[in-house]
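Trainee: no sequence on this one, just coordinates:
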């Protein structure tokens, strides 16, 4: 079959020159029922290719346990793209960045504190090989050389931003090839000396990532690859959001202008993102430049297709540039999904998190407060409990080192919150009879980019009063991956304001299924589940003010909504509206 090849500064497919016009759509950020809609809208805008990452942590949630169903059915997504007439570019891990939890690496890697990531470390490579032995045979039949739609595959991801272990890159390249990958391989990096020196391989196509100044960025690339095709593998036409920061937007005309200049230069391009989607569950990542910054639930990215798949003004501006350069665009645009306001849902039942710990978790005893990974936990929350002797006056309670946000309770009463990005001790008084200390820690997302990838969660070192470490802890892992245990929790009708962490439960009756958006005005911080599906985190600090609920998550009749509210609410009602508010 035809293979994508490099011929001087051009690409050839089946002997004919091709310009790759690609857009990124991550199957794992879109419910499967909407994959076809998003792919058709990509094609209608004039694109001939879809690009996707593959997150290792989604597909191997526990070591040796693999998942390729539902949202994780990457084979179905790729085959569907091919059926719709699109080529596919695959970026198959082990590391993907993508503002995704731990850059796609599985959290269980961190149970081995000696492991070295993203280099020729034997312990790490054994895990990669075991994963590739399962993943790559699923992709091989979908290669263009085997009659499928995959025309190119990436080796690692932006490696020059992290390291310079060329032997590691070569190991991954050989690992793909010995497992049957014979399509065009490539690397992608930022267009700087350091990144291009550290992240590229001789004889392997190099591509670059940027959001503006294409002439300048391609000029730097040409210093290293004077003859190869120009390919911007990540054209950052929007950007992602962090909690506590403003919502990012970028003018569509500016995006279109930069695209026009790239295409005039003869370059191929991959829009990152064309459609962002949603960081469902606990899969949002985080960054750490000057301090820890977690990413919000929405991955709207201010992309040409919005989080809920709607065509934007940016889409229309991009489509006109594509048309100008000879791409096949559809005159009639696809219809948006239906939206509906379902009104107010009273969350009438409530159950205390602390009162139901033994129902929700199996505790373990440890001398020291160990992080999640040492207890086989990947995501969610964790509770540390110990008994402190008294009396003690005005002592400083230090959490050393908390990842990421801890609520501290003394004899059941909240005494303060400690946040990783602004750590501070809490001053406590312990009565003569002593007191019970409980610390609820939230994993707000592992770092997905840069030198701080080893991001263990929970309390990573210890807890002390002044300089005295506290020992003998009862620890309750709360991954909350499955809410079935809540059926055994003691829910009661909620008649007064709640202050401590509580689960709230309500029922939404639906006779007409459509997309909707949850507003949680008057709520502080927490997580929402619809019919057992974790749709993500909310936080009154913003910028995001609504959570997207795709229609396929709803069902005719009764729908169960569960909210874990960490700080309490005076009015436990939520409102489902027909439009998003991302800040």
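Mentor: Perfect, thanks for sending it. Note that the coordinates shown come from a computational prediction; the quantities given were computed from them, not determined experimentally. Numbering: from 1, shown residues only.
Trainee: C-alpha only now, for contacts and for neighbours.
Mentor: Noted.
Trainee: what ranges do the helices span in the stretch 101-250 of the chain?
Mentor: Applying DSSP state H, counting those that start in this stretch to the stretch 101-250 of the chain gives helices spanning 122-139, 166-178, 193-199, 214-224.
Trainee: any idea how far the closest residue in space to residue 349 that isn't next to it in sequence is from residue 575?
Mentor: The shortest distance from residue 349 to any non-neighbouring residue, by Cα to Cα, 6 or more residues apart in numbering, is to residue 493 (4.5 Å). Distance, residue 493 to residue 575, by Cα to Cα, to the nearest Å: 19 Å.
Trainee: another structure for you, compare them:
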């Protein structure tokens, strides 16, 4: 029998009345050495539960593999949650949205153009079944039926916004049940009649997602299920940001007032996000409604805990609200963490990118360019190279556009940029002589995580022509970024740089602590500290600093590497004690 059960209007835990007061905390967005701190802060705010998605694409990066270590050591995260006295809601997908690369669906799966994602298509359900065969055995000991903290598991995610294949939903439910998941199951949909009807399953709890209009949305949940618990499975207290857009915030007073309305109505709640964390590396997703819009590196979300784990205004406001309805620990609210002293880092060594790539083996050669998936490069960058048989001024045409951003070079000189978000397909160029070298560096800026465009290909998406003549004889290669030590760094006295290049510097740390990397004068690229991939930066904003978790640093010498794609006006960066996520845009 599951530990968590339902009554006509609520939940019972081990037979006793229980209200879920949960907060979202994604283990894969937080450095593992900080999990204990974040979980403790969840308990101190008054939460009795934490919720997390599971990113299939990271746990099974190649078919038949399973990664459960480091940032992905979910069993350890569950043990730490239990040690803190917290229950857990698990959301294994298969699809998670989460503003995460590809909505969490693996690139090796979604790159099949014929597969029907999130349906009863056996190619999809069989792959998920095989994943669960690997994933669930190490997780079963952590279910409440076996003495663990997991009291409920979600079936799919906001499916009502995507499809109406009820046989598929039933398959996901059965896949969990037949592999030993005895706990209560729930679905999660936007709280309107259409989505709830399409995304719900008989015998499971229907959770609703919303950020305001509490009475209206609770009424929609009650109309959908006349009996059972009212559960806001995502109470949106902030929002995520896109590059080039505003930085979204929501006032603590406004969010706390709606939390009070939820709890006063007797509902259970999962605050999304309690702590957002960071889209480290290449993990951010993107939206594509009318145009492609990639999500920034920070997933601060204007959450109760800031990206660096510091309690924000919502933390204190929510603690006060929760105390009216449930016990809150009689302990002081946590203080902000120490920050590194202000530090300037000189990046005095560099390695130009394109000359380095030309020396590497492993290029795929063919008449026409291939996509990044076909190159085996589901994230990051790819370089395409050919020669142009005719000289002169003309239009370079990229049939089908690019996925997602392409920098174009003729004989090593930059001649322009094309972006998916602007629907660019043509670029006027001057080719100085017949046989000049054309190189195209393409960046995958993040896989779409919501709607029908999940799995859209990356790289060059069709034939490339100059003056109407299709160019053939391509050399295509992924850009390897897993061994920065192998790069041919040389001392650099330059104060500016206008070609894609790696830049490297060292800095001293006495006592490791959180800090924020500010990049004034730099344009666009990637950052690593001591080999840890912090993620993307872009002077387009709104985000202008990258969070550097204290555990990434070490006493003594530390190493910083930037891959700058365009130009820098100097060779210095700053480590600062304050984040800059952009001007606030209150909602």
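Mentor: Arrived safely. All figures in this text were calculated on a predicted structure; none of them were measured in a lab.
Trainee: higher neighbour count, residue 493 and residue 575 of structure 1?
Mentor: The residue with more neighbours, out of residue 493 of structure 1 and residue 575, is residue 575; 17 against 12, by other Cα atoms under 10 Å.
Trainee: Please list all residues in contact with that one.
Mentor: Shown in contact with residue 575 of structure 1 (Cα atoms under 8 Å, 6 or more residues apart in numbering): 342-345, 518-520.
Trainee: can you redo the helices of the stretch 101-250 of structure 1 as TSV with distance to residue 110 of structure 1 and mean neighbour count?
Mentor: Shown next, in TSV, are the helices of the stretch 101-250 of structure 1 (distance: least, Cα to Cα, whole Å; neighbours: other Cα atoms under 10 Å):
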stretch	distance to residue 110 of structure 1	mean neighbour count
helix 122-139	10	16
helix 166-178	19	17
helix 193-199	24	20
helix 214-224	35	16
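Trainee: Quick check: which of these is nearest to residue 160 of structure 1?
Mentor: Across these, residue 160 of structure 1 has its closest neighbour in helix 193-199 (3.8 Å, Cα to Cα).
Trainee: Identify all contacting residues around the closest one.
Mentor: 158-161, 163-166, 187-190, 220-221, 224.
Trainee: Now with 6 Å, please.
Mentor: For helix 193-199 of structure 1, contacts defined as Cα atoms under 6 Å, 6 or more residues apart in numbering pick out 159-161, 164, 189.
Trainee: between those, which is nearest residue 19 of structure 1?
Mentor: For these, the residue nearest residue 19 of structure 1 by Cα to Cα is residue 189; the value is 20.0 Å.
Trainee: How much space separates the closest residue to that closest one other than its chain neighbours from residue 150 of structure 1?
Mentor: In this structure, residue 189 of structure 1 finds its nearest non-sequential neighbour in residue 158, 4.4 Å apart by Cα to Cα, 6+ apart. As judged by Cα to Cα, residue 158 of structure 1 and residue 150 of structure 1 stand 20 Å apart.
Trainee: ditto for residue 156 of structure 1
Mentor: According to Cα to Cα, residue 156 of structure 1 and residue 150 of structure 1 sit 17 Å apart.
Trainee: Neighbour count for these two, which is higher?
Mentor: For residue 156 of structure 1 versus residue 150, neighbours defined as other Cα under 10 Å are more numerous around residue 150 (30 against 21).
Trainee: Secondary structure element holding the residue nearest to residue 331 of structure 2 when sequence neighbours are not counted?
Mentor: Leaving aside its chain neighbours, residue 331 of structure 2 sits nearest to residue 44 (7.2 Å; criterion: Cα to Cα, 6+ apart). Using DSSP states H and E, residue 44 of structure 2 sits in helix 35-45.
Trainee: quick check: that helix aligns to which part of structure 1?
Mentor: Counting by TM-score structural alignment, helix 35-45 of structure 2 falls onto residues 35-45 of structure 1.
Trainee: what comes up buried for that stretch?
Mentor: Across stretch 35-45 of structure 1, burial judged by 16 or more other Cα atoms under 10 Å covers 35, 38-45.
Trainee: try stretch 154-168 of structure 2
Mentor: Neighbour-count burial for stretch 154-168 of structure 2 [16+ other Cα under 10 Å]: 154-164, 166, 168.
Trainee: do the same with stretch 438-449 of structure 1
Mentor: 438-449.
Trainee: In the stretch 251-400 of structure 1, mark out all the helices, start to finish.
Mentor: 252-264, 313-324, 357-360.
Trainee: Taking the contacts of helix 193-199 of structure 1 together, which two end up most distant?
Mentor: Farthest-apart pair in those is 164 and 189; separation 12.1 Å (Cα to Cα).
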